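Participant: Build me a model from this:
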Amino acid sequence: MPAAPPVRRAAVLGSPIAHSLSPVLHRAAYRAMGLAGWTYGRFEVDEEGLPAFVAGLGPDWAGLSLTMPLKRAIIPLLDELSATAASVEAVNTVVLAPDGRRLGDNTDVPGLVEALRERGVTRVPGAAVLGAGATASSALAALARICDGEVTAYVRSPARAAEMRTWGERLKVAVRTEDWSLAHRALDAPLVIATTPAGATDALAAAVPAAPGTLFDVLYDPWPTALAAAWSGRGGEVIGGLDLLIHQAVLQVEAMTGTAPAPLKEMREAGLAALAAR
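Facilitator: The predicted model follows:
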């Protein structure tokens, strides 16, 4: 009788975490890839509890996915950072090497680029970013790879504006900032990336132009947002948060399992089914 495959563990950590679709996506990948013995869990962990959780990981652990508020809190606990993670000071992926080293990476940035590429957006002459949080810095890092011109960031405070300009300097992106009261002007950009919480852009739906470009709204639940619905209603291309979640998860699966390619189609089908069931 053949021996059972060794158990390999991975999980997503964050707070709150109950809403996360990551287990659905990763488990779908394991099934499609025939990775018997691989498990993927979900743990409610805040910044205070993170060091103890990481210290308690055994040799059966292969990797961690990290969501808010842990993407920066994890950095002091790591042995190595990828260039992408270091550039935005945010880690959403930890690969636990066989020798015990903890390797931090950021798949949000290439995930953004891949989600855009899938819809045919490979270069843009300019862009607008709505918001200024951690996802906005990842958006700027992605735009550094595909944007030929200026990025305008619409923010709510002078402090946030200063942060975005600093990120632009670090990432070598020309960033201009505007007050949130002028956010309707963002909608004329060829590419708009909305990184704000649910409801924050609803008031902009009425200002969508007659011939909009591409909207990348990082939310996926509830979906569509009022802005996304108005955008698609005007014939514009809309990319949603599920697209980002899937593409970054594909890269996580490949990094944690050491096997590529991860099954994009099966992961997307599982994610769509899970959202439809909510």
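Participant: CA atoms for contacts and neighbours, from now on please.
Facilitator: Fine.
Participant: ranges for the strands of this structure?
Facilitator: With DSSP state E, the ranges of strands along the chain come out as 8-14, 38-44, 61-66, 80-81, 93-96, 102-105, 127-130, 151-155, 175-179, 191-194, 214-217, 237-239.
Participant: structure for this one too, so we can compare:
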Amino acid sequence: MKKKAIVCGLLASTLLGGGTFVDAVSAAEIQKTNHLNKYDSAQEKALQDINQEALQDIDQKVNKMIDSIPPIFGSKYTRTDRYGESLTYSGINLKENNSTNVEPMYFGSNTFYNDTELEQSYNTTSFSEAVTKSTTTQTQNGFKSGVTTGGKVGIPFVAEGEVKINLEYNFTHTNSNTTSKTTTLTAPPQPVKVPAGKVYKADVYFEKKSTSGTVELYGDLLTGVVAEGRTSFVGNVLHKATDTQGLIQSPEDSNKVRAVGKGTFTTEHGSNFIVKTYDVTSGQKSAKLVDTRVIPIK
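Facilitator: Just a heads-up that it's a prediction; the model follows:
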């Protein structure tokens, strides 16, 4: 009774404030969602104009919005920094726009010959390979403002069943940014049962995935507005404006107004090995797939 196993060569491959204010609106009155739902015609036009702007001037938008608020008792609304100003960046991945391609990365193969009269069990070889995963992000429509703030923000991308990837964006310029990380992955030995008189071949792959998609970028500005000696946060007078400039009340803080931009990304990832076993008793040209096994990477 004899067992024979032939190991095929490994092919190398790489992957790449405080104070008292009027017109206060409770945050609970704002729908807690990151998606934009309803716009008036002026907002629709302003959002379409975003496509023509590489960097939106948030200050200019806010000032124009304030100028469009009807005067109160003959007194125009003006912007004030009496209670300070701040600008916060954030964003979300629009998952419905994601597109993922799978490109299996070959690690190696084993061929097992069972010339006995009984079913035999074999193990594949442990294969290792250096794998490079890259992520590229680009801000298509970002922001500029005289309010000082950090320009870089990480937006989480979580592939199904995988660890979180941080998509880093610089909201203040439109250059693309690419980061890469190389790690060595090892596919552990896997059992393969070969029937009597059969020849089986097991191919081992890394399930490399590449996902491209879009993100919504948010710039939330906190500033003050004053008229007739009464001061309000800018978010609490937005509804008075006849020209909102595409701004909305921030779902995160009703005192702020939000400008919306967008960005793109492509990221390489993967968390599984694939072992495909073929019956090649009648030769490689007549190979028949008999088993596919998914092995999570630990």
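Participant: what TM-score do we get after superposing?
Facilitator: TM-score of the superposed chains, computed with TM-score structural alignment, normalised by the length of structure 1, equals 0.22; 106 aligned residues with a Cα RMSD of 6.5 Å.
Participant: To residue 162 of structure 1, which of the strands of structure 1 lies closest?
Facilitator: Ranking those by proximity to residue 162 of structure 1 (Cα to Cα) places strand 175-179 first, at 8.3 Å.
Participant: Which other helices and strands does the lengthiest strand in structure 2 contact?
Facilitator: Scanning structure 2 for the longest strand, with DSSP E as the assignment, gives strand 199-222. The helices and strands touching strand 199-222 of structure 2, judged by 3 or more Cα pairs under 8 Å, 6 or more residues apart in numbering; DSSP states H and E, are strand 86-93, strand 99-113, strand 257-269, strand 272-279.
Participant: ok so, going back, could I get the strands of structure 1 in TSV, plus columns for mean neighbour count and distance to residue 112 of structure 1?
Facilitator: Formatted as TSV, these follow (neighbours: other Cα atoms under 10 Å; distance: least, Cα to Cα, whole Å):
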stretch	mean neighbour count	distance to residue 112 of structure 1
strand 8-14	21	19
strand 38-44	17	23
strand 61-66	25	16
strand 80-81	18	19
strand 93-96	25	15
strand 102-105	23	14
strand 127-130	27	13
strand 151-155	25	16
strand 175-179	18	18
strand 191-194	26	10
strand 214-217	24	9
strand 237-239	20	10
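Participant: would you turn the ones you listed into CSV with distance to residue 32 of structure 1?
Facilitator: Shown next, in CSV, are the strands of structure 1 (distance: least, Cα to Cα, whole Å):
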stretch, distance to residue 32 of structure 1
strand 8-14, 16
strand 38-44, 12
strand 61-66, 18
strand 80-81, 30
strand 93-96, 21
strand 102-105, 24
strand 127-130, 36
strand 151-155, 39
strand 175-179, 42
strand 191-194, 32
strand 214-217, 28
strand 237-239, 25
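Participant: So for residue 144 of structure 1, which of these sits nearest?
Facilitator: Residue 144 of structure 1 lies closest, by Cα to Cα, to one member of the strands of structure 1: strand 151-155, at 9.5 Å.
Participant: Pull out the buried positions in stretch 291-298 of structure 2.
Facilitator: For stretch 291-298 of structure 2, a neighbour-count test (16 or more other Cα atoms under 10 Å) marks residue 295 as buried.
Participant: ok, and what's touching that stretch?
Facilitator: 187, 271-278 (Cα atoms under 8 Å, 6 or more residues apart in numbering).
Participant: follow-up on the earlier one: with residue 255 of structure 1 as the reference, name the closest of the strands of structure 1.
Facilitator: Among those, strand 93-96 comes nearest to residue 255 of structure 1, with 6.9 Å by Cα to Cα.
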